[in-house]
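>>> Could you look at this predicted model? Sequence included:
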Amino acid sequence: MNYIWNKIAWGGDPDEINDVTGLSKRDIYNIRKSWTAMYAESEKYGLQLFLGLFRLNPVTKTFFKTIQDLDEEAISNSAQFRAHVINFMTSFNSAVTNLEHPEIVIALMNKLGESHRRRRIQKEHFDEVKVVLVDILKNQLSASDDLLASWTRFVGFIYKNIFEKLCETADC
């Protein structure tokens, strides 16, 4: 009976791991459900993510010439930076919404890796983004351990494909 229920409700085993993404159908469900809340307030959460990154590692602020000398309030009021935040959240949304098509996510993340390589962004900076993201998930969205595990697998998948291009000509 459980097999039939899973076939109907999930389209198969909800915990079967996709060989390409490393994610299960349950992971995708968890990620999308929590992402919906974040994306509904994308500018708010995107700004929190970047401001948290700048607090964690102030050097990262220097990657953005237009805001490198601004305080947090001025950064939050910068239309140009807010546009970058929205672009970031939209890119993240594209990855979340295309998880059933990993080849699309891989292409998107490879492109992101290439563009960040040209800007000399390092792998460690992406790791710091992950730290801030987990903090937001825990403290603002009350993420459970299961949800955090799903996000960890998701970030691992996208980072693998970002790093493939980010580290193409450099030691990572």
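Right, received. Where do you want to start? Numbers count the residues shown, from 1 in each chain.

>>> Please make it C-alpha for all contacts and neighbour counts, starting now.
Fine.

>>> buried sites along stretch 109-126?
109-114, 116-117, 121-123 (16 or more other C-alpha atoms under 10 Å).

>>> measure that stretch end to end?
12 Å (C-alpha to C-alpha, to the nearest Å).

>>> Now find how far off-centre that stretch is within its chain.
Centroid separation for stretch 109-126 versus its chain: 13 Å, with C-alpha atoms, centre = their mean, to the nearest Å.

>>> Kindly report the same for stretch 57-75.
20 Å.

>>> Kindly report the same for stretch 128-145.
Per C-alpha atoms, centre = their mean, the displacement of stretch 128-145 from the mean C-alpha position of its chain is 11 Å.

>>> what does it rub up against?
Contact with stretch 128-145 is made by 34, 49-50, 52-53, 56-57, 148, 155, as judged by C-alpha atoms under 8 Å, 6 or more residues apart in numbering.

>>> Please apply the same query to stretch 108-116.
Here stretch 108-116 makes contact (C-alpha under 8 Å, 6+ apart) with 95, 158-159, 161-166.

>>> here's the one I want to compare it with:
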Amino acid sequence: MGCDNSKRDIVEEDEEHCYADEFSEHQIDSIKSTWPILSRDRQKTGVDFFRNIFNAEPVVKAMFKKDRTISDDQLLNSSEFLKHVDNFMSALDNVIDLLEYNTVETQHSLIVLGAKHATFHGFKEEFFTLYSKCMIDTWESVIGEEFIEEVKESWEMFIMYITRYMRQGFVIYLQDTKTQDETIVY
């Protein structure tokens, strides 16, 4: 489950321009019916997700390690990291709860979350693609035999939805920061 490139890549939003902002009833049902499996042990699922990311891209792990001397196990069990895991799972929970409404508020909160990620030293836009791949791998592992093709496709669409708006926020933040830097007179 190394989030490798041998698995079918999730559609790149920028390449395909495949932005469905509305989910079918069936997709919503697939997501909402499998979310309880994923959130049964929220912390374990979240930690497994980040462990997959860290294994695929050690640079991301380094972003979490403020103290370079701590072991990987210490990192994965630290209160700061577990709070991040909880925030991640709660953010997904919130989007899933409002999925059938596809509110502007949900989109805005994802844009803000993407902008926040732009403030993390070393975070790159391409990490959204890595996160997408690792999320699918983790979900498949946790959901197991119920992770049939239609469930996978529903989750891929969900992930494209959240990363679309998070990327927008990320890019907007960087553009605004660059613009502000350019207008400063030294």
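Nice, I can see it. What you see is a predicted model, and the numbers here were worked out from it, not measured in a lab.

>>> May I see the buried residues of stretch 109-126 of structure 1 arranged in CSV, with secondary structure as well?
CSV is the format used below for these (DSSP: H, G, I helix; E, B strand; the rest coil):
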residue, secondary structure
109, helix
110, helix
111, helix
112, helix
113, helix
114, helix
116, helix
117, helix
121, coil
122, coil
123, helix
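
>>> Residue 86 of structure 1: which of those is nearest?
residue 112 (15.0 Å; C-alpha to C-alpha).

>>> and the gap between the closest one and residue 85 of structure 1?
Distance, residue 112 of structure 1 to residue 85 of structure 1, by C-alpha to C-alpha: 14 Å.

>>> List the buried residues of the longest helix along structure 2.
Secondary structure of structure 2 per DSSP state H: the longest helix is helix 149-183. For helix 149-183 of structure 2, burial by neighbour count (16+ other C-alpha under 10 Å) applies to 151-173.

>>> cool, stretch 15-30 of structure 2 as well?
So, applying 16+ other C-alpha under 10 Å, buried residues of stretch 15-30 of structure 2: 23, 27-28, 30.

>>> Same check on stretch 71-78 of structure 2?
Within stretch 71-78 of structure 2, the residues scored as buried using 16+ other C-alpha under 10 Å are 75-76.

>>> what's the answer for stretch 76-90 of structure 2, then?
Under the neighbour-count criterion of 16+ other C-alpha under 10 Å, stretch 76-90 of structure 2 has 76, 81-82, 85-86, 89 buried.

>>> Repeat that for stretch 49-56 of structure 1.
Across stretch 49-56 of structure 1, burial judged by 16+ other C-alpha under 10 Å covers 49-54.

>>> Please list the residues outside that stretch that contact it.
Residues from elsewhere that reach stretch 49-56 of structure 1 (C-alpha under 8 Å, 6+ apart): 60-61, 72, 85, 128-129, 132-133, 136.

>>> Good, we can wrap up now.
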